[in-house]
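# sharing a sequence plus its predicted fold:
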Amino acid sequence: MTSAATAIDPARKSLLWLVAIGFFMQTLDATIINTALPAMAASLGESPLRMQSVVVAYALTMAMLIPASGWIADRFGTRRVFFSAIVLFVIGSVLCALSVSVGQLVAARVVQGLGGALLLPVGRLALLRTVPRGEFLQAMSFVAIPGLIGPLLGPTLGGWLVQYASWHWIFLINVPVGLAGCLATLRFMPDLRGAVERRFDGAGYAMLAFGMVAISLALDGVSGMGLRQVSVLLLLVFGFASVVAYWLHAARRPEPLFSPSLFGVPTLSIGLLGNLFSRLGSSCMPFLVPLLLQVSLGYSPLRAGLMMLPIALAGMAMKRFATPLITRHGYRKVLVANTVLVGLAMASFGLTGPDQPVALHILQLLVFGAVNSLQFTAMNTITLKDLDGGMASSGNSLLSMVQMLAMSLGVAAASAVLAGYTGVFGLETAKQTLDAFQATFASMGLVTIASALIFWHLPAEVRAAHPAQPEVSGQG
C-alpha cells in the first residue's frame, strides 16, 4: 500500500488512509462474524442454524441507507457524516458485544449497519471532490486494497478470537480503531457539501426501503422468525407492491433517487438483474460454509476460519486474469460460462462428507474463490461500463444497493432452504443435519446456474474496453 500512496500528493495521504481504514472496518465486520455464529448461538441459547438474522440485519440496513448516502453527505457535510458513521459503527459494535439475546444482537447490528453503510460512499465522495481526476483511479485503487484484506483476514480472525477469547471480542476490537478514526476524521476529513441543494425524494426512498425490508423479512420469516404463511405472503405482496410503486413514482418525478432512464442502458439493466440473481445464490457461501464445517464436520472456529482463506486468496489471484479473459472472449461468453461454473462449484459442496480429504475441501474452496472473483469483476464492470458521467454516480449507488440487497436476500433464502430441508431430513443426528446442508448447497447452486440465462441477453460483441479496466464497485 505504501508505494501506491507515495505517488499521490502528500497532503492527501492522510485522507486516503482514513477512507481506506473506514472501508477496512466495513469489509472486516461483514466477514468476521460468519465463523463466530455457532459460538454466538451457544452463548445466546439459539440454534446455530437460526442465526441468519444477525447477518441479514447488517446487509439489509446497508442496502437501505446507500441510496440516501449521497444526499446526506451533501446536506450535512462529509466530515460530520463520516464522523457520525464511525460513531454509529462503534456504538453498534459495543451494543453487539453487550447483547444477551438474539433480538438485542440483531438490533445492535442494525445500528452497526447504519454506520457501515456511510463509510465507503461518503469517503469515496470526499476523494472524488478533492483528488484531481488524473489521480482518482490511483487513489481508488489504494482505497480498494483493504476491501480485499478485510475478507481475507475476517473469518480467520473471527475464529481465533472465538476460540481463544470469546465472540464478544469480534465486536470490541472495533472500538480502538473507531476512536482513532474519529480523531483522524476531525483532523483530516474536509467538510465538503454539494454545490446544489436538491430536494430529497423522501416518498420514493420510503417506498424503496419498505419494499426491500418487507421482502427480506418475508424470506427470513420462513426460517428464522417463525412467521405464519399468511404473514410471509402479506410481506411479499406488500414488498413487491412497494417496489413497483417506487418505479411508477420515479417515472413521474423530475429528480428521483434512481431515474428509470438508467434502465435504457442495456448493459446496466442486464448487469443489475444478473448481479441480483447471481449473488442471491453465491452470497450465501460465506454464511453456509463455516456453519457446515463447524456444525456438521466438527471443525473448531479457528480451523473453520482458516479454511475460508483459500476463497480469498484464489479471489485475489484471479483478479489479474479477469480483464484478459473478458477482452478475448467477451462479457457474454465469460459470464454465461462462469455463472454455470460458480453454480457447479457451489453444488459440489453437496458432496461434502466427514470422510472427504481436507485437500479436496481446500480444492473446492480454491475453485469457488477463483470463479466467484471473476464473476464479481465481470458483473460489476459490465453494469457500469456504458454509463456517461451524469449517470455514473447514480448507477454506482444503485449497483452497491443491489449488491447488499442480494447479500441479505441470499442469506435469508439459503436459511429458508436449509430450514425446509431440516424439516424433511430431521435434526436428530449429525447425518441428518449434513444431508440438509448438502441439499441446500445443491439447491443454491442451481439458483446461481439459472441466473446464467440473464447474461445470455448481453450483446455478443461487448468486451473489456481497456486492458487495465478496474473493478469499479467496492463491494465485489
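The structure has been received and is ready for your questions.

# only C-alpha atoms from now on, for both contacts and neighbour counts.
Fine.

# any idea how far S14 is from M189?
According to Cα to Cα, to the nearest Å, M189 stands 9 Å off from S14.

# more crowded one of the two?
Between M189 and S14, counted using other Cα atoms under 10 Å, M189 has the larger neighbour count: 24 against 16.

# so which bits of the helix or strand in which L453 is found are buried?
Using DSSP states H and E, L453 maps to helix 452-455. Within helix 452-455, the residues that count as buried by 16 or more other Cα atoms under 10 Å are 452, 454-455.

# tell me who's in contact with the residue nearest to the spatial centre of the chain.
For the chain, M404 is the residue whose C-alpha lies nearest the centre (Cα atoms, centre = their mean; 4.6 Å). By Cα atoms under 8 Å, 6 or more residues apart in numbering, the residues touching M404 are 59-60, 62-63.

# try this one side by side with the last:
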Amino acid sequence: MTDRARLIPLIVAAPLFLQNLDTSIMATALPSIARSLDVEALHLNLAITSYLLSLAVFLPASGWLADRFGARRVFCTAIALFSAGSALCGLAGSLGQLVLFRVLQGMGGAMMVPVGRLILLRNVPPARMVAAMVWFTVPGAVGRVAGPLFGGLIVTIASWRWIFLLNVPFGVLGVMMACAFVDDSHEPLHERFDLAGFILLSTGLVGLVGGLDTAGRGLVPQMVTFAFIGIGALSLLAYWRYSRRNERAIIDPGILRYKTYRTAVVGGMPLRIAIGASPFLLPLMLQLGFGLSPLQSGSLSVATAIGSLSVRAVMTSAIRRIGFRRLLIGATLLTGTFYACYGLFRPTTPHLLIFVVLLFGGLFNSLAMVTLNTLGYSDVPKPTMSRATALSSMAQQLSISVGVAFGASLLALTAHLHGGSAAHLTARDFSPAFVVVGMLTLCSLFFFVQLSHDEGAELRQR
C-alpha cells in the first residue's frame, strides 16, 4: 500500500478520533464542569444532548454540501467549525454558553465523518479499500479507549477546559494535512437543497428531544416543555407527509419498508437509547455516588471501550457459526443483563470486579451493535444506499441523545423517590436507573425475534 493511500485514511479518520475522544472525555468530566459552572451535574446532560442533536440535525445536509462545494472544502470547513466550537467551549462561563458552543461543535462534527468517508471512497483505489478501511477505523478506536482515561487525567492535573482547548491544534493540523494531500476534484451539483424538508425535520428533532431533555427537572416552565414536544411531534408528522410527496426529500422514511433495515433502525432504537444513557450515568455514579476521583472513574470506565474493541477478534467467526438472528438476540439479552448489573455496584464493590463487569458489558453491547449494523443494509438496494446511511446515522445520533435525556430524567426521578434531590445524588439513586436501562434494552427483542433464522445468509458466506 502506497504512503499516500495509507495517509489519506488517517487524515480523514482524524476527526473521528477527535469526535470519539471528545464524547468519552466529556462524560468523565461532568462533575468537575458542574462544580466549575455552579450547576447541578444532571443539568449538564444538555451539553451532551445539544452536541448529539446538532449532529443528527446537520448530518443529512453533509452529502449535498460535499457534492455542491467539494468534499475537501467542506471537510476542512467542518474541522474548522468543530475546532472553533471546541475553543469556545473551553472558554464558556455558563451552562447556556457551553450548550450554544456545543451546538457549533456538532455542526462541524456532523460533516466531518461522513464527508471524510466520502473522500476516502473517492481517493483510494478499490484494490486498496480493505486496507484503507483498517487504517480508517484505528484512530476512532483509539479515541474511544483513550477518552475516559485521558479525561480523568486532564481533570485531575489541570482544568476541564483543556479537554476542549486541546482539540484546536489537532484541528489545525487536520486542515493543513487535508489541504496538502487530499484532491478536491468533483462534479458540481446543481440540484437544489431541500430547505423545506430540512426545516421541518430540524424543528421536529429539536422540539422533541428538547422537550424530553427538560421534562420534569424544572429547567423551563412545564408548558414550555409540552410546547416543545407538541411542536416537535407535529413537525415530524408534517415532514413524514411531505417526504411521501417529494422524491428529493433530504431524508426518505420510505426506506424503512425493507425489513432488516427497519429492524436495525426502529428495532435498534431501545438498544441505542440504553447505549446513550449508560455512559452518561456511569461516571456520575462512580464520582458522585461512590466518591471516586475523575482519574479512578476514567480508569474503570475505559473497560467498556476495551470490551468493545475486543469484539473485532471474534466478530466474523461468531456470525458464521451462530447466525445473525441468534447472535443478535443473545447479545441483546446479555447487554440488558449487564446494564442492569451495573445497578448492583456499591461503593464497597472491588474495583477489579467492576472493571470485569464493565468489560463484558462493553463486549456484548458492541457485539449486538456490530451485528445489527452489518445486517441492517443486507436488503437495501445500492441506488438507495446513501439515503439509507443518512437516515440510519441520524436515527443513531437521535437515539443516543434521547438516551442521555432519559438517563438524566431517570436519575432525577429516583433521587426524588428516595427523598433527596438531583443536586445531592447518592449511590442508591443510581441502582433503579440502571435496572430500567437494562429492561429498556430488552424491548429491542420484540423486533429481533421476528427475523427469520436464515436472515443475512448471503453475508455469512462472504
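Perfect, thanks for sending it. Because the structure is predicted, anything quoted here is derived from the model rather than measured.

# filter the contacts of M404 of structure 1 down to just the ones in helices.
Counted as lying in helices by DSSP state H, out of the contacts of M404 of structure 1, are 59-60, 62-63.

# now for the residues you listed: which two are most distant?
Longest distance between any two of these is 6.2 Å, between A59 and A63; criterion Cα to Cα.

# where do the contact lists of those two overlap?
When contacts are counted by Cα under 8 Å, 6+ apart, A59 of structure 1 and A63 are jointly contacted by 404-405.

# which residue in structure 1 lines up with L398 of structure 2?
If you follow L398 of structure 2 across to structure 1 using TM-score structural alignment, you land on L405.

# would you turn the buried residues of helix 452-455 of structure 1 into TSV with distance to A144 of structure 1?
Shown next, in TSV, are the buried residues of helix 452-455 of structure 1 (distance: Cα to Cα, whole Å):
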residue	distance to A144 of structure 1
A452	28
I454	28
F455	26
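
# for structure 1, which helix is longest?
Structure 1, longest helix under DSSP H: helix 389-425.

# would you mark the buried spots in that helix?
Neighbour-count burial for helix 389-425 of structure 1 flags 394-422, 425 (criterion: 16+ other Cα under 10 Å).

# ok, and the closest non-adjacent residue to the aligned partner of A238 of structure 2 in structure 1?
Using TM-score structural alignment, the equivalent of A238 of structure 2 in structure 1 is A245. Nearest residue to A245 of structure 1 in three dimensions, chain neighbours excluded: M207, at 7.1 Å (Cα to Cα, 6 or more residues apart in numbering).

# how far away is the counterpart of G77 of structure 1 in structure 2 from I119 of structure 2?
In structure 2, the residue equivalent to G77 of structure 1 is G70, according to TM-score structural alignment. G70 of structure 2 sits 10 Å away from I119 of structure 2, going by Cα to Cα.

# and for V57 of structure 2?
V57 of structure 2 sits 22 Å away from I119 of structure 2, going by Cα to Cα.

# again, but for L363 of structure 2
Between L363 of structure 2 and I119 of structure 2 the computed distance is 31 Å (Cα to Cα).

# can you check L104 of structure 2 too?
As judged by Cα to Cα, L104 of structure 2 and I119 of structure 2 stand 23 Å apart.

# perfect, I'm done here.
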